[in-house]
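K.L.:
Below is the sequence, then the predicted model.
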Amino acid sequence: MSTEPRRLLPLLTSHSSHRTGRSATTCEYRCGNACAHPAPNTSDNSYFGDIAKNVLSRRGALKATAVMSATAAGFAALSGTAAAQGAVPAALAGRRGNGKPSRPAEGTDFEPVEPNTADAVHVPDGYEQELVIRWGDPVLPGAPEFDFHNQTAAAQARQFGYNNDFVGLIPQDGAGRRNLMVVNHEYTTEPHMFPAGSYDADNPTEEQVRIAWAAHGLSVVQTLRDPRGGLRVLPSRYNRRITADTEFEVRGPVAGSDPLKTSADPSGRSVLGTLNNCAGSVTPWGTVLSGEENFHQYFANADSVTDPVEAERLRRYGLAGGETSRKWERFDKRWDIAEEPHEPHRFGWVVEIDPHDPHAKPIKHTALGRFKHEGAAIKITKDGRVAAYSGDDERFEYLYKFVSNGRYKPGRSAHARRHNSRLLDDGTLYVAKFTGDSPASEIDGSGRLPSDGEFDGRGEWIPLASGTTSHVPGMTAEEVYVFTRLAADRVGATKMDRPEDVEPNPVTGRVYAALTNNTDRGAAGKAAADEINPRDGNRNGHVLEWEEDRGDAVSTTFAWRLLLVCGDPAAADTYFGGFDKSQVSPISCPDNLAFDSHGNLWVSTDGNALGSNDGLFAVPVQGRERGHVKQFLTVPIGAETCGPVVTDDVVLVAVQHPGEGGTPENPQSHWPDGGNSPARPSIVAVWKRGRFGRPGHIGR
């Protein structure tokens, strides 16, 4: 554990500032500097009256009112907020009746880490940490050791990829001693991947481009829990690299359709590679779902398309004209829209990897829709169907749900995995519409709580398509799946503040979404603040929770409320579930979500706008500690906290893009190896000293 001193930072910043904690380099290479361009969603979201009429006729007004009232009451009782606590004021919900701090919720008994800007991972006193694997470490048999000055594409294709994001841990035995670890490699930052002076952004070499192709995708490694602490990567037949050149099977309702056909794949059923894989999830059947996010930045010459319908479809996904930053189109025509106009339609899907079978072809699931998926997470409905939740990570985009027609088969056998994977190819795709319950005059964009003391309300899932049937006037089912953003625009979905990770709570059954930020909220010509997105110029983001009616993921209505309105606790526009704000850690820009076995929410951040490094935070979601945010760790300077995995005895985080605020000539970070070494994205394990391998002790 690092002994570098921690220091507190000034946390209040101007609300007129649009600054976040991301460097210009990160913004350019991770998402094509999307926030510096106009948001692609310019729709006015007119809500079709016939759709509203159909929704109401399916339910019946009286029945809907009764369900809404019952769910709202149950939600309040579960949450431990003031409404459920009688006379206990919301502001004191985190204190005992005698005014003393309440006992920490089980799983959160640690001293919070202070905000800092150190080039290190800082963990609480009494905890230890260790690297699990770094960019360039061997994955496949015969892979060479990493040599920063002599990289090759052939070597990188057998080594751990760049910019690790999602981490999934899948036990292979009852004790969880052996596990399969699956990691996304979201994007490459070529100027930082090669020695200073060796990479010309205007004229990259073909070998450098091929190294970048090999550094994308996913890694699968088998790990063994070391009795002394941490995880050790094993040489194993399970180890695998998936790259931008790996063949994927296209499945679902638009497999083989015209928009997916190219000269290299006239069948429209086989795609090479996966790109910009951000968050993900481990399915109940033991596979991994991974979301393809900012794919738009990899494709050149969108301005070559003259057909106005096709041009608008590209614009709606953020594809622009001219060369790309990486110049991949110089070495393979599939990255050039002028040559292959359908290739972009083959990205932006949820992909599925079976880590138990290193020879299984990965899958792109088209029934879950095409957009900039942060990830996808599964919940089983009461009647045994599969619901998959996903956010579209861009300003003013939407939240989605898919519900299968077929039933889940318990187990992780090869047969169960094949059966359950097929469930994701046949069902109904929905998009969310939210309504607040406060008078419009009380939602003024300041973040001030309305008179009922909460940002809350009702929501509904609007159907977009079911199999080959479209529910969107003027669009075929094929168009709905391939151009899902346009379909959601038409049905009046609610524009959100960058909806990222969406995760169901395995203990309470409620669902949570991270809304990272949106500095354009309330700007001239943009969507104004509403109760679900209550702040103009939202730099710090918020966390949403909802409960489906009857507690069933098959329901098309739900009750919602904001758990956190993030930022400086001393600022008037922040809210921490009703908990006493003087006791919480500052938190900014929530991104990835996870849960521990007690049902506590763990939040990793991306782009801290408060002047500190990003980190990982624990948040109880029920009882008297609801909303008590505590910072568990911070990552090195310039880095983003990804993953995470939280088990009873170990926490895993992916440290992404450390030091990207510097330059190759003047590095900002030398983490994790120190000295004059290049910064290397890595996976870190953290555990309580003397407690590794003893369940229930990560937060005690």
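P.N.:
Okay, I see it.
K.L.:
For the rest of this, base every contact and every neighbour count on C-alpha atoms.
P.N.:
Will do.
K.L.:
next one: the biggest helix by length in the chain to chain centre, how far?
P.N.:
For the chain, the helix that runs over the most residues, judged by DSSP state H, is helix 61-79. Mean-position distance between helix 61-79 and its chain equals 29 Å (C-alpha atoms, centre = their mean, to the nearest Å).
K.L.:
And that helix, what's buried?
P.N.:
Buried residues in helix 61-79, counting neighbours by 16 or more other C-alpha atoms under 10 Å, are found at Met68, Thr71, Ala72, Gly74, Phe75, Ala76, Ala77, Ser79.
K.L.:
Kindly report the same for stretch 613-622.
P.N.:
Buried residues in stretch 613-622, counting neighbours by 16+ other C-alpha under 10 Å, are found at Asn613, Asp614, Gly615, Leu616, Phe617, Ala618, Val619, Pro620, Val621, Gln622.
K.L.:
among those, which two are most distant?
P.N.:
Asn613 and Gln622 (27.8 Å; C-alpha to C-alpha).
K.L.:
tell me what the longest helix of the chain is packed against?
P.N.:
strand 542-548, strand 557-565 (3 or more C-alpha pairs under 8 Å, 6 or more residues apart in numbering; DSSP states H and E).
K.L.:
which is the next helix or strand following the last one?
P.N.:
Helices and strands here follow DSSP states H and E; after strand 557-565, the next one along the chain is strand 575-576.
K.L.:
So what touches that following strand?
P.N.:
Contacts to strand 575-576, defined as C-alpha atoms under 8 Å, 6 or more residues apart in numbering, come from residues Leu563, Leu564, Val565, Cys566, Pro569, Lys581, Val584, Gly627, His628, Val629.
K.L.:
where's the first one relative to Arg448, distance?
P.N.:
Using C-alpha to C-alpha, to the nearest Å, one gets 15 Å for the distance from Leu563 to Arg448.
K.L.:
Looking at those two, which has the bigger crowd around it?
P.N.:
More crowded of Leu563 and Arg448, by other C-alpha atoms under 10 Å: Leu563, with 25 against 18.
K.L.:
Was I right to think the more buried one contacts Val543?
P.N.:
Yes. Between Leu563 and Val543 there is a contact under C-alpha atoms under 8 Å: 5.6 Å.
K.L.:
Below is an additional structure, to be compared with the one above:
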Amino acid sequence: MNKKTAKLLAPVLGLSLLVPSVFPLTAQAASPNKIKSVEFEGMAAPATPEDMAKAYSQASLKVTFEDGGVQSYPLTYKTLFKSTDKINGTPAGMAVDVNGKPIMDNSVPGSPVPFVSDAPDSNSLLEVKGAKPTGLGGNPLSLLTHYEYITSDNAGKSAYGIVPASISLTTLDQDKKTGELKATDLKKVDFSQAGGLWIPCNGSLTPWNTHLSSEEYEPDARAFEKDPTQTYLGAYTKTFYQDDNAVVNPYSVGFIPEVTVNKDGSSSVVKHYSLGRFSHELGKVAPDRRTVFFGDDGGNTMMFLYVADQAEDLSAGTLYAAKWQQTSGENGGAADLQWIPLGHASDSEIKTYIDQNLKFSDIFETADQDTEGFTKIKTYPSGKMEWLKVKPGMEKAAAFLESRRYGAILGATSEFNKMEGVTVNQKDNKLYVAMSYVEKSMEKDAKGQDPADHIQVKKLKAGATYELALKGGQTDAGQKAIDSDYVPSSMKGLVIGEDLAKADEKGNTAAVDKVANPDNLSYSESLRTLFIGEDSGMHANNFLWAYNVDTGKLSRILSVPAGAEATGLQVVDDLNGFGYIMSNLQHPGDEMILPDELKKQVEGYINELWDNKKSGSVGYLSGLPALKDIKRENGNNGNNGNNGNNGNGDNGQHQGRVLLRDIAEAVGAKVEWNNTDRSVSVTWKGRSFVVKIGEASAWVDGKRVELDSKVELENERTVLPAGELESFLK
């Protein structure tokens, strides 16, 4: 055949999700070689007990070219390591004390072992310029990963909140040709100068390449002062310092640490006290490098906004809290937002209060009923009615150590419920916020007893992801200008779950083809896609979803084991020409909602795959090429080494066999890959040619035709005997 070959567009195993920052979603001029659109083709929910115990993907990314050509790129889930795996001798999820030594689990007499987490959460994949090579020939990358908590000790007793949490810093080798990641070293981040790490949940990578960690579910300082045993803090502190006499201070935790990775492989930690103290799910920095958005996890929580004094410096700034001004109660509700200034502070100012061992009673006066001069509020962490008055001169301490209580006194809304992940859509000036369960404090106060009832939306236990409009030129409640172009002005439900009246055959109590209880969020500017990870007790399996913000299409792209949570979501649009969707799973098999017989079957597989429920997974979705592999380049004879040809300009022929896509697309035929049955379809002039991997036959216009040999994948390229395909394309 005297035809030019097209550059092969085949999925390459080991590569991660393509999300390059220059992805050409909108063509500038009509061309058969340019991409018209991209969308995710979702997968079905797992049907068998074995699949319900796995972490896997059967989804794909569909790429449509301007000439109508279509290519699908199948996704696969790749585990970098389990939390129990040792990397250079260090268990990834191991808890360490103030001296960096393993914290030992002595719950089983005579069998001491290190505490190792089964709950990996946040990931920040990054590249540090000048980092030492790994020795494997690839690009050295760094991965920071949270280990949120230890579920239980070896005797089965809960260890949640008692054993200090940790962050691992993993050195990864990024293959320069394939983008595949491989862990080569792992060490624990040193929190000795930050007083340890208290229950880190999600996190984010800043625009200046540092990692914002988190500390959620801050201990109630009021309850602690009355009875220290009412919180986990005492045991946590003694365990971290390995000292029963260690000083315990509830105001030392509940903040956002910032982790910097250095080119020599070391790291440093700074806790940002001026960002406020509350149940930090995470902090996400806006494109201006000054404005920070937050999730505040728990019941009766609050929405906060922080504007730093200087870009790329979170050590001083102004903290605001939102007031919800409802405009609709449907589909998760909608509202305009008013921002109430809580105050301005620096980290050092607030740290001084902590070092003085300030107590709750040093900040507030209290009453037990409606009393003149006291404000009635209801917030997390107490969740109870309180009557409070700030002591003279303690406004700043109240604003930054008791941010939610002080915000409620000033009139901010403390009725949000399970506010989780946040992420930014820069092009459209949108912020997305996950509300895992839209219920309880977000419903109308039927008894009329709460001190405020700003939010009055219909109950939606399956939760919702909200879209918030970001604007500049906004003023706060005191009519003072807010110095940011990224101030949320309104919010509305965008991706809505659906509660079921009764459980289905697998125990699902929320519609299985919709998001239930959204948690992790991440957004790809290149793909125009919002990614949503679930933390659901309403789905038998939790999923990772892709939501196209232009078309509204929702696609399931990953399933994690029953009882596990999908965590660690991070989309990296372009890292040395490759993109990644990082995604972890934690506590597989925990609190499964399956019917008993099915649960027994699934549990057997989970115990086999996940070390008897002791392991979580740190990994990413892979299987798609980078930008250079998607752009079609006719006329190069495929001699760039990327298409598996022999380099002799043989027009796609391969020792008497041919590369199907090269031959078909060279004449303008449409080629589609079907991941379900591993078949390839060629459409040409109204006719069809279909082959399946492993079979020695083809279906030509619906009729079976025998081939000289089997259809095979070679380096993920479909190869088959030349004759029948060439005849079809004449």
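P.N.:
On my side now, so go ahead. Everything numeric here is computed off the predicted structure, so don't read it as measured data.
K.L.:
still on that earlier bit, ok and the longest helix of structure 1 relative to strand 542-548, angle-wise?
P.N.:
Going by axes from the mean of the first three to the mean of the last three C-alpha atoms, to 10 degrees, helix 61-79 of structure 1 is angled at 120 degrees with respect to strand 542-548.
K.L.:
so where is the next helix or strand after helix 61-79 of structure 1 in structure 2?
P.N.:
As assigned by DSSP H and E, the chain's next helix or strand after helix 61-79 of structure 1 is strand 127-134. Taken onto structure 2 by TM-score structural alignment, strand 127-134 of structure 1 occupies residues 75-82 there.
K.L.:
Distance from the chain centre to the matching stretch, please.
P.N.:
15 Å.
K.L.:
hmm, who's touching that stretch?
P.N.:
For stretch 75-82 of structure 2, the surrounding residues in contact (C-alpha under 8 Å, 6+ apart) are 14, 17, 55-61, 92, 181-183, 557-558, 615-624.
K.L.:
do that again at 6 Å, thanks
P.N.:
Stretch 75-82 of structure 2 is touched from outside by 56-57, 59-60, 615-623, with contacts defined as C-alpha atoms under 6 Å, 6 or more residues apart in numbering.
K.L.:
Looking for the alignment partner of Glu111 of structure 1 in structure 2.
P.N.:
Using TM-score structural alignment, the equivalent of Glu111 of structure 1 in structure 2 is Gly42.
K.L.:
wouldn't that match be in contact with Arg556 here?
P.N.:
Yes. Assessed by C-alpha atoms under 6 Å, Gly42 of structure 2 is found in contact with Arg556 at 4.7 Å.
K.L.:
Next, the contact list for Ser142 of structure 2, please.
P.N.:
Leu125, Leu126, Glu127, Thr170, Thr171, Leu172.
K.L.:
and the gap between the last one and Ala95 of structure 2?
P.N.:
So the one you mean is Leu172 of structure 2. In terms of C-alpha to C-alpha, Leu172 of structure 2 sits 21 Å off from Ala95 of structure 2.
K.L.:
can you check the fifth one too?
P.N.:
Between Thr171 of structure 2 and Ala95 of structure 2 the distance is 19 Å, computed by C-alpha to C-alpha.
K.L.:
Downstream of the longest strand belonging to structure 2, the next helix or strand is which one?
P.N.:
Ranked by residue count and defined by DSSP state E, the top strand of structure 2 is strand 313-328. Next helix or strand after strand 313-328 of structure 2 toward the C-terminus (DSSP H and E): strand 334-346.
K.L.:
residues in contact with whatever helix or strand comes next after that following strand?
P.N.:
Sequence order places helix 347-355 as the next helix or strand after strand 334-346 of structure 2, per DSSP H and E. Applying C-alpha under 6 Å, 6+ apart, the external contacts of helix 347-355 of structure 2 come out as His272, Tyr273, Ser274, Ser315.
K.L.:
please redo it, this time with the cut-off set to 10 Å
P.N.:
Helix 347-355 of structure 2 has contacts (C-alpha atoms under 10 Å, 6 or more residues apart in numbering) with 249-253, 270-276, 314-317, 357-359, 396-397, 399-401.
K.L.:
Just want the angle from it to strand 313-328.
P.N.:
90 degrees.
K.L.:
Show me which residues of helix 347-355 of structure 2 are buried.
P.N.:
Here helix 347-355 of structure 2 shows Asp347, Ile350, Lys351, Tyr353, Ile354 as buried, counting by 16+ other C-alpha under 10 Å.
K.L.:
what does stretch 237-256 of structure 2 give?
P.N.:
237-241, 248-256.
K.L.:
Gly280 of structure 1 and Ala388 touch, don't they?
P.N.:
No. Using C-alpha atoms under 10 Å, Gly280 of structure 1 makes no contact with Ala388, being 11.1 Å away.
K.L.:
Residues that sit against both of these two, list them.
P.N.:
Leu289, Gly375, Ala376, Ala377, Val502, Glu503.
K.L.:
so where do the helices sit in structure 1?
P.N.:
So, for structure 1 - with DSSP H - the helices run 24-31, 49-59, 61-79, 153-156, 190-193, 206-215, 308-316, 414-423, 477-482, 484-490.
K.L.:
what span of structure 2 lines up against the second one?
P.N.:
Spelled out, that is helix 49-59 of structure 1. With TM-score structural alignment applied, helix 49-59 of structure 1 matches no range in structure 2.
K.L.:
re the thing from before, the match of Glu111 of structure 1: what's it in contact with?
P.N.:
Neighbouring residues of Gly42 of structure 2 by C-alpha under 10 Å, 6+ apart: 57-61, 545-546, 553-558.
K.L.:
Pull up the gap between Gly474 of structure 1 and Gln631 of structure 1, please.
P.N.:
Distance, Gly474 of structure 1 to Gln631 of structure 1, by C-alpha to C-alpha: 48 Å.
K.L.:
ok, now Glu186 of structure 1?
P.N.:
Taken as C-alpha to C-alpha, the span from Glu186 of structure 1 to Gln631 of structure 1 is 25 Å.
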